[in-house]
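Participant: Could you work out the structure for the sequence below:
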Amino acid sequence: MAHNQETLAKTPVIKFKGQDFNFLRDHCLSRGLLFEDETFPAETSSIGLQLLQGKNLSRLMWRRPKDILEGKSEPHFILEGASRFDIQQGEAGDCWFLAALGSLTQNPQHLQKILMDQSFSCHYAGIFRFRFWQCGQWVEVVVDDRLPVLNREYLFVHPRNNNQEFWPCLLEKAYAKFRGSYLNLHYGFLPDALVDLTGGVVTSIDLHSFPSDLVMMLKTAAKAGSLVTCGTPASPTGEARRMEDGLVSQHAYTVTGAERIQYRGSWEDLIRLWNPWGNTEWRGHWADGSPEWQETHHQWRRLLYENKDDGEFWMSCQDFQDNFSCLYVCNQFPVSLNHGNMPPERWSQMMFKNHAVPGNTTEELLRDTQFIFSVPESMEDNNVVMSFNIMLQNLKAKDEKFPLTFKVFKVDPQVRFSPFSCFCCCASFQPFWKRLPPTFFSQFRNAVKGIVSKTKCNLTKYFSLSPGTYVVVIATYREVEFLLRIFLKMPDGDRNPSSNFSLTTLKASLLENGSQGSIFHKYAHQGLDIDATQLQSLLNQELLRGTPGDTFSLDECQSIVALMDLKANGRLEQEEFSRLWSRLIQCQNVFQNIQKRSGVFLSVDLWKAIKDADFLAGTSVSNELLDLMTLRYSDHSGRVSFPSLVCFLLRLEAMAKTFQNLSNDGKGLYLTKMEWMNLVMYN
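Facilitator: Prediction:
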């Protein structure tokens, strides 16, 4: 296992195969050359012989768009905006990728992240670049613009008639390079393409058991900016083939619309779909040219109906559910699709990138494969989502199943464990699994169940978990690198407009809120000192946004005054307050940096807070003390508020310095009863 299990920070774009687009393009331009990609050569190996069986390979050529058009017209990268109608599938069975791409065209902002700003005119050097997402990072793939042509016909995706836009052809080539060859695009999984194009999380819906309002669900997904695709069941032969009703078996489609319209005095639910083949459409009810449209009020017909041979068509919801087997919805965060017009949900996200190796024993399986998280107070269904993404380089063509297995176990509140068990290694480190009592392992036979969908390289599972602390345990039959994302639904009362929720919301940096002197005099009694009540008002008004339940209590402020009160008079003078203020700035930075990565500050982060606070430099604590501090400063779900963190760090500093001042040998100290009572009862 890799040792870095901390949440991921933002990372730069990775250059696939180490190729730098700007360097390669500038090199070609300076020499008047057109780029030729040696890492994905214009050879049959880049295609795959299986896709070329029965074809006359002597007629196979690799030609650039300008050469293909032979001067009859100029090629364009994008002309008047990118559209799903620019795509027409070729010989490869990559409808799963093209259907996802067709959905992405409905979200121009996200599509632009993939396509970049490119053209065949400005700085053209026969080189293009595209980006795909993998394991928490965007990967930039460079390709030349030589496309495989057989008998003067495009072999794979090609521009539609009278539309010389080449972005789909070049994007498909880049994706083929990303996955190894065009052959590796021949049959695949819709969720994989959705994740690769967006970095989102996929919700899989079984259409045969989905009870909710389908039109409302799809409108909710569209409003959330989701990508929506679907697939038909396989035929008895296991191959994609056109059926009598115009649908294609074992084929992927893009969902492009949903409407409820008036028809024959009642309401009819309709779904609009697009076929990447581009010229094969549904022939049943509500198809192009069907009598249903002629009987529909002209208002609806004018808004919805277009009789074009473009692969897009309408069908009733009932026909859709009868003929399609699954629906996939992809978004940056999970979307509960049965909420209709309810306010949008907010999620926190924790990300862990790791390396798994096979294990044979219970101890080997548990060693370094633990991921601990806490569920806040949310009793809603599907309030936790776990998503695994496997590095493509770890997979082989013959692999037929997902290489990881995992289980989720709730930690017994009576079982105390150290945060160090998951997140660090040190000389005194004792693995979590070695310190658990034997009774804990009985829980491992009753793992939490959830709804799951998986492919060869992506797995997503939904859980409905009660508040508490949980452990994810992972096992694998082969060595793989993976990304685990844990999404936690935030309680209704804590929702705010940010993407990742913060259960304690801090104001801007304390350094930006004015000098500590002016703030002190704003609240000080006669400008001389402040007591606990005044400190409470100061902290809550100057530090926090007033989130209910996470403000400084009077008891906490009395504790802070006692810790910083050098004269033991129950008040803080300006010099004492100045010392407190410098520590508050550090506490704020520590809290925000940790909470920024995971969306919530948990008790397992206390050790890192100690490490990151400069005023605690040189202070060390035992695992046993951290266990006690977890009980003292976190709530029942394992969350630590900002006021609790401040009290913890200030007390730790005060107690460490008190021992240092009172100890003669650094190993122990002797106190009279009165000294002991004064120390523990006030400070």
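Participant: rest of the way, CA atoms for contacts and neighbours
Facilitator: OK.
Participant: elements contacting the helix or strand where residue 130 lies?
Facilitator: For residue 130, the enclosing helix or strand under DSSP states H and E is strand 127-134. Contacts defined by 3 or more Cα pairs under 8 Å, 6 or more residues apart in numbering; DSSP states H and E place strand 127-134 against helix 21-31, helix 108-115, strand 137-144, helix 167-179, helix 190-198.
Participant: Same list (the ones you listed) but as CSV, adding distance to residue 90.
Facilitator: As requested, the helices and strands packed on strand 127-134 are arranged in CSV below (distance: least, Cα to Cα, whole Å):
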stretch, distance to residue 90
helix 21-31, 27
helix 108-115, 20
strand 137-144, 19
helix 167-179, 10
helix 190-198, 17
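Participant: Could you export those as TSV, including mean neighbour count and distance to residue 60?
Facilitator: Supplementary listing: the helices and strands packed on strand 127-134 in TSV, determined by neighbours: other Cα atoms under 10 Å; distance: least, Cα to Cα, whole Å:
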stretch	mean neighbour count	distance to residue 60
helix 21-31	14	26
helix 108-115	16	27
strand 137-144	23	17
helix 167-179	23	16
helix 190-198	24	28
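Participant: Residue 370 is nearest to which of these?
Facilitator: strand 137-144 (22.6 Å; Cα to Cα).
Participant: Next, the angle from the closest one to helix 21-31.
Facilitator: 20 degrees (axes from the mean of the first three to the mean of the last three Cα atoms, to 10 degrees).
Participant: please give me the structure for this one as well, since I'd like to look at both together:
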Amino acid sequence: MPPPTSGLFVDPEFPPCVSSLVRGGGTPLSPLCDRITWLRPQEIFASPHLFPENSTLGLGKQGILGDCWFICACFALHKSNKLLHQVFPPGQYTWKDPEYTGRFTCRFWRFGRWVDVTIDDCLPCLGQKLCFSHCQDQGAFWLPLLEKAYAKLHGSYESLWAGQVVDALVDLTGGLVERWSVEDAEDNVRKKMLCRMLDLKDRCAISCSVLHSKEGSGHLGEFHAFTITDIQHGVTKYGQELILLRVHNPWGRSCWSGAWGKNSDKWSLMDKSDSAKFLNDLKDGEFWVENEEFLQEFNEVTMAFPVDEMDYIQSIWTDCPLLHTQQLHGSWVKGQTAGGSRNNVSFADNPKFWLVVKELSEVYLALMQRPQSEISADCTHRSQLRSVISKSYPLYAIGLHVWKVEKRRFNLQKTILSPVVAGTSSHSYDRQLHLHCELSPGYYLVIPSTFLRDTEGDFLLRVFSSEPIILSEITSHQPIVKTSEDDVKGTWETREVKGQLKKDVNAGGSRNFSSYCLNPTIPFIVSSKTRLVRVTLKQHCQGKHCHAIGFHVYMVPYDSGLSPFVQEPRASCVPHSYSPEVSMVCDLCPGQYIIVPSTYLPNQECDFSVFISTKMERKSIQSQETLGKILKEVSVVKVMN
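Facilitator: As a prediction, this is how the structure comes out:
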């Protein structure tokens, strides 16, 4: 009899019920939900353990969930204990420990930082067996627990039904991942790919995919991912040299009947001792493929960059450690910094960055977009925001271009019309893309863009290099309303509202985060006699440390039951700027409004003041502040000439 499970932790944010399995249906998983039960590992296996007792049984099997892409990416953890312990922190209490509570924590790299995801160990089963991922050692449970944490991060198991190996590898490693198209590559490029795969097979995870079915030598499926577990040289009795790739199907069964399939006559061309070495090593779902046949049957290869003993990412092309790295967040904002591709005259409006290279350097520039409606990592553990779950994460077509300039004072329009030093050949619907280049010392202009103008989104720009570099944003002046001298003359009344942004209370971050609605709101009224209002947000910096700040102005809906956040802002002082204060003049229609100050990232604490200025003869602003101790109002009168 299994030990009792009452009193153990049950995750209220991702409970063992149908809502954690599906969020809207549309996949083959939905009809099976009524048959799925939730069991803890000690109810499934007599003596459960986290990791396989025999490391050769560490390969994962897929189950009935269509997440082969995630299972294949987990092979990176099977190859590296360092990565495994990063994602599955050691020291957690398991089923044999008296302190065991049924709670586990996993980590994933999301948009620039590692995020903890805590779950219970109730796992979906059909009958008494796991119905989703599991290890070949059926008593090892690290993989189904990691899969559950990843499902929680995405909102449901159903959200994992389809995806990209490249995205899962980034989430599990926090590094760089390269994807190669096999079928479109020229012969010399294919040879170069195969050479690098041979060199790196023991140091990094390699996956391959079939994107469309072919009339080939096996039933490889369509849109299906596999893992390359080994690459070996072989020689026939007649001296013919071979390169054989060992491929693992996460279905856990062989689907290959090609020239070097398990029961093929081809093995008789080798000495028995040699063929035995190849065949005896095969695990469930594995098969050998000769390199030419591999290039015919598979469409893509995905390779994670290796990490050396010092935790530095290594270039997959030169083996050079990328010792220097920097990253910056940014946004494409409609009407301001969402300039679109180079086909648009507004391309120069896109966010711009300086990259200063000090020595001849191998450089990788990685651009990652935040999928729309994705849950902020800061909100993953907030029960009040559990309902903010996105069924799918649509992506925009993004691109990245780099120019070298002679000095920092340059003609922007002439530069962007000149040839690039490096750039994407086309905008692509990828979550992350990167450029690889060798850059000489000097200044470089870097511009990330979406294909269509006025496409709003959030992005992360990372640079990895072999030599020292400096990455910084090229700041621009905040847009203001044009005013005449008569407009600004006279006596203005300024009301100062002081407040604090506090971690886990009201520091909700920018609109790119679901926690944005937690930010303070400062109400005010615009009368029919006044339209121009100057709003200034000042952060009280400690020393020289400033957060990126900005604000939005919303009109309060006439229907009191509606939230102001359901509509677009009437004025926006963005993108967020690393400066002590930001300001703009707003041309507003009469009505009730709120100002929402924010830092770019959530949970960044600071004291702030919001100054609301209007002419005294136009009685236009009436404070209705109701935030108690967090905010207090000070009245100041200024004379503006």
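Participant: After superposition, what is the TM-score?
Facilitator: Once the chains are overlaid, their TM-score stands at 0.60 when taken by TM-score structural alignment, normalised by the length of the second structure; 428 aligned residues with a Cα RMSD of 3.4 Å.
Participant: one step back: closest one to residue 482 of the first structure among the helices and strands packed on strand 127-134 of the first structure?
Facilitator: strand 137-144 (11.7 Å).
Participant: How far does the closest one sit from its chain's centre?
Facilitator: 20 Å (Cα atoms, centre = their mean, to the nearest Å).
Participant: which residues in the second structure does the very next helix or strand once past it align to?
Facilitator: Of the helices and strands lying after strand 137-144 of the first structure in sequence (DSSP H and E), the nearest is strand 147-150. Aligned using TM-score structural alignment, strand 147-150 of the first structure spans residues 123-126 in the second structure.
Participant: Superposed on the first structure, what's the mean shift for the matching stretch?
Facilitator: Comparison of stretch 123-126 of the second structure with the first structure after fitting gives an average deviation of 2.1 Å (mean Cα distance after the TM-score superposition for the first structure).
Participant: got the contact list for that stretch?
Facilitator: 16, 35-41, 130-132, 144-145, 148 (Cα atoms under 8 Å, 6 or more residues apart in numbering).
Participant: Show the buried residues in those.
Facilitator: 16, 36-41, 130-132, 144-145, 148 (16 or more other Cα atoms under 10 Å).
Participant: Spatially, which two of these are the most separated?
Facilitator: 36 and 145 (16.6 Å).
Participant: And the helices in the stretch 251-400 of the second structure?
Facilitator: Assigned by DSSP state H, counting those that start in this stretch, the helices in the stretch 251-400 of the second structure fall at 272-280, 291-297.
Participant: Start and end of stretch 583-593 of the second structure, how far apart?
Facilitator: Length of stretch 583-593 of the second structure, first residue to last, Cα to Cα, to the nearest Å: 17 Å.
Participant: Can you give me the stretch of the first structure that it aligns onto?
Facilitator: So stretch 583-593 of the second structure is aligned with nothing, judged by TM-score structural alignment.
Participant: Residue 218 of the second structure and residue 65 of the second structure: what is the separation?
Facilitator: Residue 218 of the second structure is 22 Å from residue 65 of the second structure, by Cα to Cα.
Participant: Pick out whichever of those two has more residues nearby.
Facilitator: residue 65 (18 against 15; other Cα atoms under 10 Å).
Participant: Alignment lookup: the more buried one to the first structure.
Facilitator: Per TM-score structural alignment, residue 65 of the second structure is aligned with residue 92.
Participant: Spell out the secondary structure type for its match.
Facilitator: Of the three states, residue 92 of the first structure takes coil under DSSP: H, G, I helix; E, B strand; the rest coil.
Participant: got the contact list for it?
Facilitator: 51, 156, 182-183, 185-186.
Participant: Having no further points to raise, I will conclude here.
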